[in-house]
Structure formats: C-alpha cells, structure tokens
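In: Provided below are the primary sequence and the corresponding predicted coordinates.
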Amino acid sequence: MQKESGQGPGSDRHRLRSAGRRAAEFIKEIDYPHNIHPALVPGVAIEDQRVRYGIDRPIVLVVGTSIVGFIIWGILNPASVSEVSGMALAWVTQNLGWVFNLLATGMAVFLLFLAFSRYGRIPLGLDGEKQEYSTVSWVAMLFAAGIGIGIIFFGPFEPLSHYLDPLPGLYEPATAEAVRGAMAQAALHWGINAWAIYAIVGLCVAYVSYRRGRVPLMSSVLTPLWNGRASGAGARIIDGLAIFATLFGTAASLGIGALQIARGVEIVSGIGTTGNTIAIVIIVTLTAGTIVSAVSGIQRGIRRLSNVNLVLSVGLAVFFFVVGPTAFLLNVIPGVVVEYFGSMPEMLGATMSDGEPTQEFLTAWTTFYWAWWVSWAPFVGVFVAKISRGRTIRQFVLGVLLIPSSIIVGAFTLLGGTSIWLQREHGEVAPDGTAQSLPAPEEIFYVVIDQLPGGAVLAPLVIVILAIFFITTADSASLVNSQMSQKGNPEPKRPITVFWVVCMAGIAVVILLVGDEDALTGLQNLITVTALPFSIIIIGMAAALVRELRNDPQVIRYAYENWALEKAVERGVEEHGDHWVLSLEPVTPPDEYATGEAMDTSDEEFTAWYQRTDEEGNPVEYDYETGEYADGTDPAGTSEEGTEGPEQGR
C-alpha cells in the first residue's frame, strides 16, 4: 500500500516547526538546556536526526558465522542437533517455561494498563502529527498481518487435536464441551496474549523512533536502562539476539509452509509420499524467487502479491463458511468467544508443576507458541510500528491487540470448527477417534477440504497461497534482519538482505531434517530454546518504555495541568471564597503555589534525550525556532521512506 496523500509526517513539518517557534518564544528569557522547556518539546522524529548508517560488521560476522555453522552441523548430523536441542528444550521448559507464561500474561495486562492510563494519550510521533495511514488502511494492514502460513497449517489441525487430546483437567475429550473448549484453547495460543508480545515490541520501536528520534533497533529501546548510547558490545548482543530469534522464528514458518506445499504437490500430482525431499526442493526453489525479489528491488510487486494473497485467503475462509457446516459455525462462534474469556484464567494457569501430562501438553503447545511469538516479535513489531505512526498509545494497543486477534480467532473457528464437525459427523479425519490416528499435520488441511463439496479443486489454490506467503515472509523478514544488522538503515544493502534469506532457508531445511517425519518436533526443539534470551530482552524493553514515558513532554504537561488547577482552586477558595477567576502570572521561587515547584526540569533526566547530535553522536546546537541545526543543515528535507507492505506469513 502506498502512503496516503497528505498523511505522512512530511506534510506536518512546517506546522510543527511553527509550534516549536511558539514554544521557544514562551521561554526565550529562561535559560533551559537546548533552549526549550522539556514540556514544550514537540518530539523528535528519526528523520530529523543525523544518523550514519552502515553495515554493523561485528553483528553480521558473529551472527552470520554462528548461523552458517549451525546449518552445516544440522545438515551433516541432524541426529546430533535433535539430541542436543531436545535436551535443551527439556531443561528450558522445566526450569524457565514460566518466563514465557509470565511474558504472555504480563504483557497483555501491562499494555492495557498503559492504554487506559495517562500514558494512553501520548502520540507515537510528534505533537500534532497526523496519522500516516487512515483508520481503514491501518485496520486492513493489521488484518493482513494476521493472515499467513500458520493459519493454514494449524487452522484445521490444532483445534481438532485439542478436541481429541485436551489440556488435562480442562474438559473431557471428544465431547460437546470439547468443541468449544478446543477452539478456545487455539484462540488462546493465537489471540490477545500472542499479539501482546508483538505489540510491546512494536510500541517500543514506534515510540523511540517517532517520538524520541532514535533508530529502530532493539538496543536503542533499552538505552534508558543504562543511560548510554545504543552502541558497544552490549547493544550488539541485544540486536544480535533479536536477529537470531527472527531467523529461527521465520524459518519455522518457512519450513512448515514448504512441508505443506510438498504434501499438496504429492496429492495433486499423485506421486505419493516422498518424505522431506520435495519440501527441501521447494525451500530451495522459493528461496531463489525471494532472492530475485531482494536483488531486483521489486518491493512494489511483492506488496501487490501480498494483497492478492489476502484476497485469496479471505476467499478460502468464505468457501469454508459457505460450503462447510454454516449453521454449526454460526451457532458455535458466540460460544467460543465466551469460552475463550471464561476459561482463559484456567488455561493460562496451567504450569509445569501440574504433572507430567500437563508438562507434555505445555511443551508441545502453549510454551512452544509463546516462544514462537517471541521469536517473531522483532519482525512483526517493526512492521506494526511502521504502520502506526501518528496514533496514540491507546489506539495502538487496542488496535493491535484486538483487530488481528479477532481475525485469527474467526479463522480458527471456521477451519477448526469444520474439521471438528467432520470428525463428529463422519469420523473420517481421525479414523479411531484419537489424536494418535490423525494424519500428519501438513496433510490435515487437504483431508478436510477433500470432504467438502468441490474441495478437491482447492488443493492447487492452497499451494499457490502458501508459496506466496513463503516468498513475502522470507522477503520481509530478511529486510528487517538486514536493517537490524545495518544500524537501522531504512534502505539496507541488498547483499546483506540476500545473505539473511539464505540463512533462513538453511535453518528451515535443518528444522525439517531434525524433525525427520515429525516437523513439529524440530520446531519445538529449536524455537523454544533460541527464543528464551529475547524474551528477557522484551521484559527489559517494557521497563525502559515506562522510564521514558514518565518524562514524556505530554506527561510533564499533564502533571503541570493537575498541579496548576489544584493549587489555583485551593488558593482561590482560601483568598476569595466563591468569587474568583483563574489568571496566569509569574512567581518568584520558592513559592508553595508555584506550578512545577517540586520539579527541576533543567535536570538531565528531563532534557538529555532531545539533545541533537551529529553522525558521530556528539552534541550539536539545534534551533527549535527554525527547525534547523546550527550549521544550517536540514535533515527533514531529505526524502522520506515509504512503508513496506504487510509482512505476512506466520
């Protein structure tokens, strides 16, 4: 999608500079750092900063070498990788699985607190900056972000699996109660809690880039915790871990997507089962297509392809609704929503201390999902940050938590409800009525559509949808990784982007080899282990965000407003009873009625963040009256970046 006319930040630049001049006039006789009171700073956009982008060679070298070494190990000795990762998985889930559960639950609560607190009014951009996209376009892109490989792969499979083999103690398998319970369990894994993990990263990136003027890197979000620059070994470790997590998380989707495409090819062509051979060939082929896209720069074509795929995906959902058990689905949807919220505490409350059956369920499903979403968080977070510029924190949180979640829950109800209905009515999906008799996960979608009128002709269409998702996912994720390894460069060098594409493809191949006939085993082993470090970073990002929000110009103004009104009313009643009006006049400190008497707004706690710097990070004078640096340069005059299309394909 293209940036809408008049909606970009550039169209507000002159008006915002005028606001800066008015702010400067208010305090021109007062000596404040950087010549402006912190309550009057309109914000700092990353485009207005002097930033020297370039390849971060230590990150590319260390992370790249590690990934290449892992791929070689996985190809030469997948059994060894499986054994080591299996042991690591067991240790992580037993000892640190609570970290993922805490993250999924805590971030949802934390974000809702921010949304409905005084911080909810803070814009993700400069004061008065218009929203970069209209509400309709924004909702459409959030909708697109929730559609992808994962829904097609897990949509019919996961609810049916929970129906036949539920979380121990939640409900009896294969019962009427299990119908709603199974879809509610899937909704938990893909709904609000999942998007809370994405949203916290996206919110942090949007705030520091469009409100605080720092590059969109995970390390720059965390700088308030150590009052330093986003450089050095610590920052590189943080950004490197983000790249690691994104590579493995995205590769997991590419792996299962290739597996499902391969099974579709086997069914359509009639060649029979061939193991992972065709899947690996598909990975290589589609990766070549992705590289062509990355090298040729046909991003606009990829965006159009994404939009076409979105239409095809919606059409697929409509097919399930119309041709499938329409009445059953209409009746079950309200019950699933009620069950989702009603059983959420019990589902989230399950822990590794609840016995071996619960441990097995959490390892295979809930903990694995939380880890997978953590690994996707840098990728999806950067995307939702890009499309949400100019919106308030309240709008961002409610939109990102509720819109994609609603879409995904609806999709899982359509696909999963259809597979459960077929099992209850005909018993042909799982022949003996147990989870053990289910077909391979990558085959279930084809088994389900084959039992629907006209469903057989959909198999080629599903293959096309999955192939497009593969390319758009690999293309977009590699672009984000390339930006993170090039100091946040909005126009990363293409050879580095291609390198990350190849790395993702290599990891996807290893995931298939490690899992052998059970690809989900490879996913669970590698994703849960590699996502753990970044889950700790996400918690740190939330803490850093709160620290900065407390000193946001709007929060300072809000505090002044409350103090001024409270003291004015108190003094007015004391001195004049019922008949008095408010007036504005200076006072000589100290004065008990002075607004802001308790604050030292010239302290670096309030002022250091908007000190402008040159490309080397050295302080540079900046004139808020003219919106220019002291040497006359004007970064705002440079060309602006358009936002990439929807990063789809979970």
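Out: Good, I have the coordinates.
In: okay, CA-based contacts and neighbour counts for the rest of this
Out: OK.
In: does residue 249 really touch residue 526, like I thought?
Out: No - with contacts counted by C-alpha atoms under 8 Å, residue 249 stays clear of residue 526, the gap being 9.0 Å.
In: Those two: who's more crowded?
Out: residue 249 (30 against 27; other C-alpha atoms under 10 Å).
In: Take this one as well and set it beside the first:
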Amino acid sequence: MTIADSARNPSDKNQPASDSGQAAQPAPAEGGGPPPHESPGERPNTDRVVFGVAAVLVLAFIVWGVTSTHSLSAVAKAVLKGVMYGGGWAFVLAATSFVVFALYLAASRYGRIPLGGDDEEPEFRTSSWVAMMFSAGMGIGLMFFGVAEPLHHFSEPPPGTVPGGSDAALDIAMATTLFHWTLHPWAIYAVVGLAIAYSTFRKGRKQLISSAFAPLFGSHRSDGPMGKAIDVLAIFATLFGSAASLGLGALQIGAGLQAGGFTAQTVGKSLLVVIIVVLTICFIVSAVTGVAKGIQWLSNVNMVLAGVLALFIFVFGPTILMLNLLPTAVGDYFRELAEMSARTAASGGDAMQAWLSSWTVFYWAWWISWTPFVGMFIARISRGRTIKQFIVGVMLIPSLVSLLWFAIFGGAAISIQRSGVDLASQTQEQQLFGVLNHYPLGGVLSVVAMLLVAIFFVSGADAASIVMGTLSQRGTIHPTRPVVIFWGAVMGTIAAIMLLVGGDEALTGIQNITIIMAAPFALVMIVLCIALNKDLRHDPLVQRDNRSKEKVENAIVYGHTRYGDDFHLRVEPKPGAKDNGTP
C-alpha cells in the first residue's frame, strides 16, 4: 500500500480497504472531546483564507518564474546566501534536536501513551504497518541518490576529511550517506507525525498541523489567523518539497532516455518540461477518473520492481562487498555521528558552506518540507500505537531500508569506480544508468528504473495533493477533486520552474529553492515540539500517574513519620465509593 492509497483508503485492521475510501473514525479519547466527525456524503468545506492566500502566493510565484526566470534565479541565489550564512547553523542544530527530542519521548514516561483511547487497539496489524512504513521510505529520492550520493562522497569526500578514492573515503561515503537518510530525517518526520496523531486520535482535534498548536496558543488562536498562517506554511512546504522530488524524477527520466538512446545526447530544458507535463497529466487523469485501484496496483507493482532491481544488482554485483558494507557502514555511521552532526561553515569556510548547501542543509530542508506530507501519512496509519512503538517503528524501519538500498547500489557504484570506469564524471542523474548498463540486460534494467521513477512521480503527486487538499479544506480526509487537481497541476508547474531557475545546473536550482521555502517551516516545527511536550504533560494517563505517585509518597512519609520502618500500605475505598468489580 502506498501513501496515496492509505490516504484514500484507511481501513480497519481486520478489513480490506473499501473502494469508497471512507476512513474509520477515531474513537473518543479520554481527556479530549469527541473526534471530528465527517459524514461520507458531506461535501468538504474549503477554508477560503488558507486556500486563497496559498493559491494567490503560489500563482504569483509561477507568474514570476515564467515571465522573469533570470530575476527569480538571481533573487533565489541572494536569499539562499543569506539563509546559509545566517541560518545554516540553525538547520544543523534543529535536525539533531529533533532526533534527541524523539528519542527522549520514546524513552520517557510519555512512551506508553497510546495514540487513541486508553484501551484502543492498533488500527493496522504490525505486519501491515511495517509494510506501509517501508512504502513511505521508498521514493524518487532513493532512486536518484542511491548511486549518486555514495559515489560522490567516495570521489569527493566532505572538505577537510580524507583523500578522495581512498579506503577511508569509502567509510566516510557510507557514513555520510546514512547520516542523510536514516535517523535524522525520520526523526524529523516522527515529530510532526506524532504531533498530528496525538492531536487527532488522542485529543479529537481536526487533522491539521495548526490543531497541534492548541495547547500552546489555545483552540481559538490555533483555529484563527495564527493557525491559518501555519497551515499556509505547511502547504508551501509540501508543495515545494514535492516539486523538488518531481524535478529530480524528471532529471533522472531524461538521463534514462539519453542512456537508452531514445533521445539526443543532450537533455535540454524543453525535454525536461515535457516529461513533467506528461507525468502531471497522468496524475490529473487518475484523479479525475478515480482510478484509485489502478494507482494502487501500479504502486504495488512498483514496490516489487524496486525489490527485483535491488536483488538483481545484489546477485550480479559485488555481493561480498555489499554484505561487508552492512556492518561496516553502521559502525562508521556511529563513529562519525558527532562530527557529522556538528558540521557548519565554521569548520571549513566557503568550501564547507557550499558543500552543506548541496548536501546536509539541502537534505534537512527537503525532509522538513516533506513533513506535512509524510507526517500525515504515518499519523494516519499509526492510530492505536503507543508513542514508543510509533517512534521506534518510524525511525528504525525506513532506516534499515535505506541501509540495504545504499549498501547495494552504493557498493555497486563504488566497485565500478574502483575498477577503472570513471562513473563519477557523469552527472548525478546519469550515474544510476551507468551502473545498470554495466550489468547484463542493462537496457531492460534502465527501462525498469525509468518506470519506477515515473510511477513514484504519479503516485507521489497524487498523495501530496491530497495532503494539500486536506490542509485547504479544514482537515477533511476526502478533499474535493477540483482542489486536489489544482494542487497537482501547480506542483508540476513549480517543478518545471525550479528546473528552469537552475539553468545549466538544474539540480542546483531545485536545491536552492527547497532550502529557502523550508526555512520558515523549520521554525514552525520547533514551536510544534514545545506544543507537543506541553500537551503530553497534561495527558490523562500522565496525570493519573502523577496523582498515584503523590498519594503513595504521602502515605509513605506519613507511615515513616508515625511508625518508622514498621508499617505497610493498604488500599481501602472512601466512604460511599462504589466497587466496580475489577480485581
């Protein structure tokens, strides 16, 4: 099941997803009012302020990008320089803080709080939950960077570390790649997903980012202008983060067409725009015709194809090297973790700042921009889980998937580079196909890879547009078709503009705008952590524990004061108390 399918078809743990896509409603939670109810036949009510403001600003951006691309590019570079110079440290510090915060919640007394009623069972079986978490961990990003990132860090390690191409560079390459794709990004997702799940299923609030701020600002303000501003920022983050993924997909499909001889030697801007247009039309057709089953079938096929592709490279590639990389990469990751988490421009000047802009800070911004999308997805499938189960599952399962994926594709690429083939000289979007063409049936594998990216594009745009529709229509789980189509079409247009803004270095344009647009939402996430912590302190389960602890401590103090150590405790009902029959 994919993100899009789960968004349309959340189901009871013992029943298959319904064709209508009607979600099971959360049960009332102790300590909170009844959850928001949505009748199947009720038409969602569009929030005119949230949708209107977001739409106007986005359309203005599109007009700017179409009519004056050079101007937008110049402004983006100037703003990026300011963000990196003045706020690069903030991205680095915030990402690690989210990891610490998530682990703290899992290990603390809050870890046993359920995301639902006190006695509520998980909505999905553990096996299904794990499978959907695996689905969330796959996407265009792994397809694009599975070869490109380990190979780049092996050939050109981070400034001031080790010589490129050396044995030590292999260790640094895998450690840096895992740093960008394991605990840090999934802790970022976990924080937002947990806040949404707790607010929705435990407290019965609307399924909106802004609703999670109620304990800090109050229900009135979280539903008022401040809350609407937060939801607008969430739409912007989702829109540009998803558009970045779509832009990467277009670059990779273009490179695949070139590698397979389907087009000229140079992939120009026009072809990239055509690729985005075609795939966006595919998404719109799927949304208009309601072929949810078709998308579900394609997505399931996609997961199988990704597994087959990885298995093929594992069997025919340097299998022993890949197996050796599994424990080695984990060890290198934890050995280098402190240093990687603290890299800023102070440790390497302009060279380090440029490297961070292309890698670490870009990744943290990209993950932050995806948090409304992925956060809502993992929240929706995690009802009934405890906070500890949620955080451990969200952070570990996709991290293991990433470890396997990069060990296979990164190991294959580095092995080819070591053999004398200069794979690193190719563009990043070409390198995957350079690896595939090194093996038998390379042409077939390249077509499979392009098909994988295309389906990820369509299903990803579908799901992200549903999330933006939810944010635009007061938290509905069934946003109207026109709103979903609008955001999908806008997303494709933004992806094309991001490619055009980058000029000859299209990837740079994507990275620059993603960092700029994610910066405001990073501040939203920091405040969200404060709101979530305050919410958890007042949870009924925690308050009962506090009262019980206080009563026991008072009884012990009283007994010790009066009898010394010669006493015992006994529980008796108050006069007039009713016996509920529970032993």
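Out: Cool, the structure landed. Values in this document were obtained by computation on a predicted structure and should not be read as measured data.
In: Quantify their similarity with the TM-score.
Out: The TM-score (TM-score structural alignment, normalised by the length of the second structure) is 0.91; 556 aligned residues with a C-alpha RMSD of 2.2 Å.
In: my guess is residue 173 of the second structure contacts residue 148, does it?
Out: No - assessed by C-alpha under 8 Å, residue 173 of the second structure is found out of contact with residue 148, at 10.8 Å.
In: Tell me who's in contact with residue 334 of the second structure.
Out: residue 175 (C-alpha atoms under 8 Å, 6 or more residues apart in numbering).
In: ugh, typo on my part, it should be residue 395 of the second structure
Out: 182, 183, 186, 187, 190.
In: if we go to 6 Å?
Out: 183, 186 (C-alpha atoms under 6 Å, 6 or more residues apart in numbering).
In: try residue 346 of the first structure
Out: Applying C-alpha under 6 Å, 6+ apart, no residues contact residue 346 of the first structure.
In: Run through the strands of the stretch 1-150 of the first structure in chain order.
Out: Applying DSSP state E, counting those that start in this stretch to the stretch 1-150 of the first structure gives no strands.
In: so where do the helices sit in it?
Out: 13-26, 57-76, 78-116, 135-145, 149-154 (DSSP state H, counting those that start in this stretch).
In: Let me know which of those is tucked in deepest.
Out: Here the criterion is mean neighbour count by mean count of other C-alpha atoms under 10 Å, and of the helices of the stretch 1-150 of the first structure the winner is helix 149-154, at a mean of 22.
In: That one vs the second structure - mean distance after superposition?
Out: Helix 149-154 of the first structure differs from its equivalent in the second structure by a mean of 0.8 Å after superposition (mean C-alpha distance after the TM-score superposition for the first structure).
In: so that helix corresponds to what in the second structure?
Out: The counterpart of helix 149-154 of the first structure in the second structure, counting by TM-score structural alignment, spans residues 140-145.
In: what does stretch 392-403 of the first structure give?
Out: Going by TM-score structural alignment: stretch 392-403 of the first structure matches residues 386-397.
In: ok, and for the matching stretch, which residues are buried?
Out: Residues 386, 387, 388, 389, 390, 391, 392, 393, 394, 395, 396, 397 are the ones in stretch 386-397 of the second structure that count as buried (16 or more other C-alpha atoms under 10 Å).
In: What's the separation between the residue nearest to residue 32 of the second structure when sequence neighbours are not counted and residue 30 of the second structure?
Out: Of all residues beyond its chain neighbours, the one nearest residue 32 of the second structure is residue 203 (4.4 Å), with distances taken as C-alpha to C-alpha, 6 or more residues apart in numbering. For residue 203 of the second structure, the distance to residue 30 of the second structure equals 8 Å [C-alpha to C-alpha, to the nearest Å].
In: which of those two has more neighbours?
Out: residue 203 (26 against 16).
In: Just give me the match in the first structure for that one.
Out: Match for residue 203 of the second structure (TM-score structural alignment): residue 212.
In: go on, residue 340 of the second structure?
Out: Using TM-score structural alignment, residue 340 of the second structure pairs with residue 347 in the first structure.
In: separation between that match and residue 61 of the first structure?
Out: For residue 347 of the first structure relative to residue 61 of the first structure (C-alpha to C-alpha), the value is 42 Å.
In: With that, I have no additional questions.
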